[in-house]
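Q: my questions are about this predicted structure, shown below with the sequence.
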Amino acid sequence: MIPEASVSPWRIGDPSTPVVDITVPYANENRNRVLLSEWRRQGGERVPAPPMLLPRHSEGTYRARIWKQNLLDFFLEDQYSDALAGSTGGPGGHLEDRIVTSVTLSGEWRFTTQGQRSTAAAGMVCVRRNEDPWDFEIARGTRAVTLVLPASEIRFPANLRAVTAEQASPAAALLLAQLRLWAELADGLGAAAAGAARNATLELFRGLMNDQVIDDAEFAPALLRAAMGHIETRLLADPDLNPQGIAAALNVSVRTLYRAFGQGATSPVMGYVRERRLECARAELISTRLTVSEIAARWHFADSSHFVKAYKKRFTETPTAGR
């Protein structure tokens, strides 16, 4: 028994019943035919067998174990594999309408397609688009959790086929925690709760992608709109609104947030917050009987003198002039 292959740390599917559980001696002359035949028998349509080849060794055995769990239109696989090479192409193979994410727990996956290479080492997350098949190599003793979701749900950068991130990064850690919890609780969730878990996971996945590829022109505007929307809802409620809190709410780094405002806004993050508060304050000066001091306090200015100075700089008149 290989200890690494015996227990699923993610509790995906039935721990006692992997969908695929294969052992093939490396020295077997017919090892590839035996592997493919047994994989097809066990996995069937649920886990289709990709084109694959085993290396030739004089001793030892190849071991593969896969657990699978469907989560609405997503699915998860907990995969253990010894050294193997293959392709995601072929009949039933490469899920061309899906995004495939490998969360490598031990060992290493190496992927190649159309001149692009990507490595999913232990501690990394590798997100791949699959219009074209990938050639892959797996190191001995590799364990990974694979998430597969519809490609139509993710705006992938046009010039990239793979994106990698550290599992310990905030956006990735949050996504993986949500995904693992959903997998553990899925059997007990009703339809509404399962749908909410699915949508929350998708939003966190988008947050991870935005955090990694924000320099792409398709992603910066989306993040900027999301940040402005969040700011709008917190303008009055949160006197301590700041870039750190905004970035955390959107699952991106502060640096990424600053870049998004630098690319698509006329002012930096806190400059935008101040402008919106001044505009809201001006509307209340015109439409209410609140005093200047009351409005200054309401919109979180330090005092009325700071408010008057900022107001005059923004609108070239004093707050009382417009009344």
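A: Arrived safely, thanks for sending. What you see is a predicted model; the values in this text were computed from it and never measured.
Q: C-alpha from now on. contacts and neighbour counts both.
A: Noted.
Q: helix, strand or coil for the residue most central in space within the chain?
A: Residue closest to the average C-alpha location in the chain (CA atoms, centre = their mean): F205, at 2.6 Å. Secondary structure for F205, judged by DSSP: H, G, I helix; E, B strand; the rest coil, is helix.
Q: so C280 is in which element?
A: Secondary structure assignment for C280, by DSSP states H and E: helix 269-287.
Q: cool, and G92?
A: When the helices and strands are read off by DSSP H and E, none of them contains G92.
Q: tell me how far it lies from G245.
A: Counting by CA to CA, to the nearest Å, the separation of G92 from G245 is 45 Å.
Q: still on that earlier bit, list the contacts of the residue nearest to the centre of the chain.
A: By CA atoms under 8 Å, 6 or more residues apart in numbering, the residues touching F205 are 172, 175.
Q: neighbours around S169, how many?
A: 14 (other CA atoms under 10 Å).
Q: please identify the buried residues of the biggest strand by length in the chain?
A: Longest strand in the chain, counting residues (DSSP state E): strand 61-71. By neighbour count on 16 or more other CA atoms under 10 Å, the buried set for strand 61-71 is 61-69, 71.
Q: and the comparison structure, right after this:
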Amino acid sequence: MAVPNEPGSSATFAAEATAPGTAAARFGRFWREWEAQLGKKQPTPHFAPGSTGDFQMSARAVTAHDAVIADVRSESLISTYTSPPRQGDEQVLMHVVRRNAWRFARPREGEHTVPAGHFMLQRMGPPTFEQARRTAATVLIVPTAPLARLILDRLITGPASSAEMRLLLGQLQLVEQTARDLTPAGALAARNALLELVEGVLRQQADSTEPHLGPALAQAVKDLADSRLADPDLSPSMLARELGVSVRTLYRAFAAVEDSVAGYIRRRRLEQASLELLSPVGRPSISELAAHWHFADSSHFIRAFKSQYGRTPAEFAQTDTGDEPDTHPSRRA
């Protein structure tokens, strides 16, 4: 993938290259779609499918300044890419694999198989063999300049579960959700935050004191809290420990998004409890819900529930309208 020469605020891209035809023809259609939709002509990387190569993949992407975030799904990819570097126009490519595995190889680096839950980061330029079948990944492309000294010509791999990667993934999600509404200045700030966080991954220590990283940290906290809502040990201190930041830094990040860590956890637990109250079968009792979602007692749970929904749990369960709370992450505060 290539980044436009003259970055604007943001753009979107969607293409599917799975139709019948040769691998080279599918690749060509993919790149023509890229240029047509983003409106920026850019020489493409050289694609060498070879005698057994293939190129069947789809992608949806957003841009922020000269950074690209893409949801890539590969049905069958067997190929070698080269990207002849041009002065001032080099790029860093990161794959965060979400399903199955993506295999990368270079003559001097050997082979790296990156399974789901892991990432691979490289500077584009040296020829790289890639193979991916029925694989899904989040792909990030950013300028090389601020990161070159840390990457050199290496293929860098690691788990996506580290504190630094969680911060980066939080920022990726945030940019994907807001890219279409960003001003040019906002897009540049979002891109700079991505560069800062990628550097944190490379250094294995993200500088979470930077003010522009607050929203990314808050998003990472929310994602981690959502995965641990039923954990009795879930707390600001546990989240801070898991993300490698201080509790004070955690509170400061949430203050920037006008929320509190404890308030977010309580609201999400109540949302989950409300869904259980709407279940037509196997509905738990109020005391069971209070215990499962770690409220001090039934009275505390009832008060918190009524404060959030304007009705007691019993009244909520008996409603005829079935008003279900909106629990979609992209629409939560």
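A: It's in. Since we're looking at a predicted model, the values are computed, not measured.
Q: L168 of the second structure matches what in the first structure?
A: Alignment note (TM-score structural alignment): L168 of the second structure maps to L175 of the first structure.
Q: now that match, nearest residue through space, not along the chain?
A: L204 (5.3 Å; CA to CA, 6 or more residues apart in numbering).
Q: relative to T63 of the second structure, how far out is whatever residue of the second structure lines up with that neighbour?
A: When the second structure is aligned by TM-score structural alignment, L204 of the first structure is paired with L197. Computed as CA to CA, the L197 of the second structure to T63 of the second structure distance reads 17 Å.
Q: next one: A24 of the second structure
A: Counting by CA to CA, the gap from A24 of the second structure to T63 of the second structure is 26 Å.
Q: enumerate every residue touching the closest residue to G93 of the first structure other than its chain neighbours.
A: For G93 of the first structure, the nearest residue in space outside its immediate sequence neighbours is P50; the separation is 5.5 Å by CA to CA, 6+ apart. Each residue near P50 of the first structure by CA under 8 Å, 6+ apart is listed here: 86-90, 92-94.
Q: with the second structure overlaid, how far apart is the host helix or strand of L179 of the first structure on average?
A: Under the criterion of DSSP H and E, L179 of the first structure resides in helix 170-185. Its match in the second structure and helix 170-185 of the first structure itself, once the structures are fitted together, sit a mean 1.0 Å apart by mean CA distance after the TM-score superposition for the first structure.
Q: tell me which residues of that helix come out buried.
A: Under 16+ other CA under 10 Å, the buried positions of helix 170-185 of the first structure are 170-172, 174-176, 178-180, 182-183.
Q: and L93 of the second structure, how many neighbours?
A: 17.
Q: map it across to the first structure for me.
A: Aligned by TM-score structural alignment, L93 of the second structure pairs with V100 of the first structure.
Q: how about that match, nearest residue that isn't a chain neighbour?
A: V148 (4.6 Å).
Q: residue contacts, the aligned partner of the one you found in the second structure?
A: Counting by TM-score structural alignment, V148 of the first structure corresponds to I141 in the second structure. I141 of the second structure sits next to 3, 67-69, 91-94 when contact means CA under 8 Å, 6+ apart.
Q: in the first structure, which of those still touch?
A: On the basis of both residues aligned by TM-score structural alignment, their matches' CA atoms under 8 Å, what survives of those in the first structure is 67-69, 91-94.
Q: can you say which two of these are spatially most distant?
A: The largest distance within those, taken as CA to CA, falls between I69 and Q91 and amounts to 13.1 Å.
Q: next one: the helix holding L179 of the first structure to chain centre, how far?
A: 10 Å (CA atoms, centre = their mean, to the nearest Å).
Q: got it, and stretch 164-183 of the second structure?
A: Distance, centroid of stretch 164-183 of the second structure to centroid of chain: 7 Å (CA atoms, centre = their mean).
Q: of the buried residues of strand 61-71 of the first structure, which is the nearest to V213 of the first structure?
A: L71 (26.3 Å).
Q: just give me the match in the second structure for the closest one.
A: With TM-score structural alignment as the criterion, L71 of the first structure pairs with A64.
Q: so its match touches T183, yeah?
A: No. Between A64 of the second structure and T183 there is no contact under CA atoms under 8 Å: 9.5 Å.
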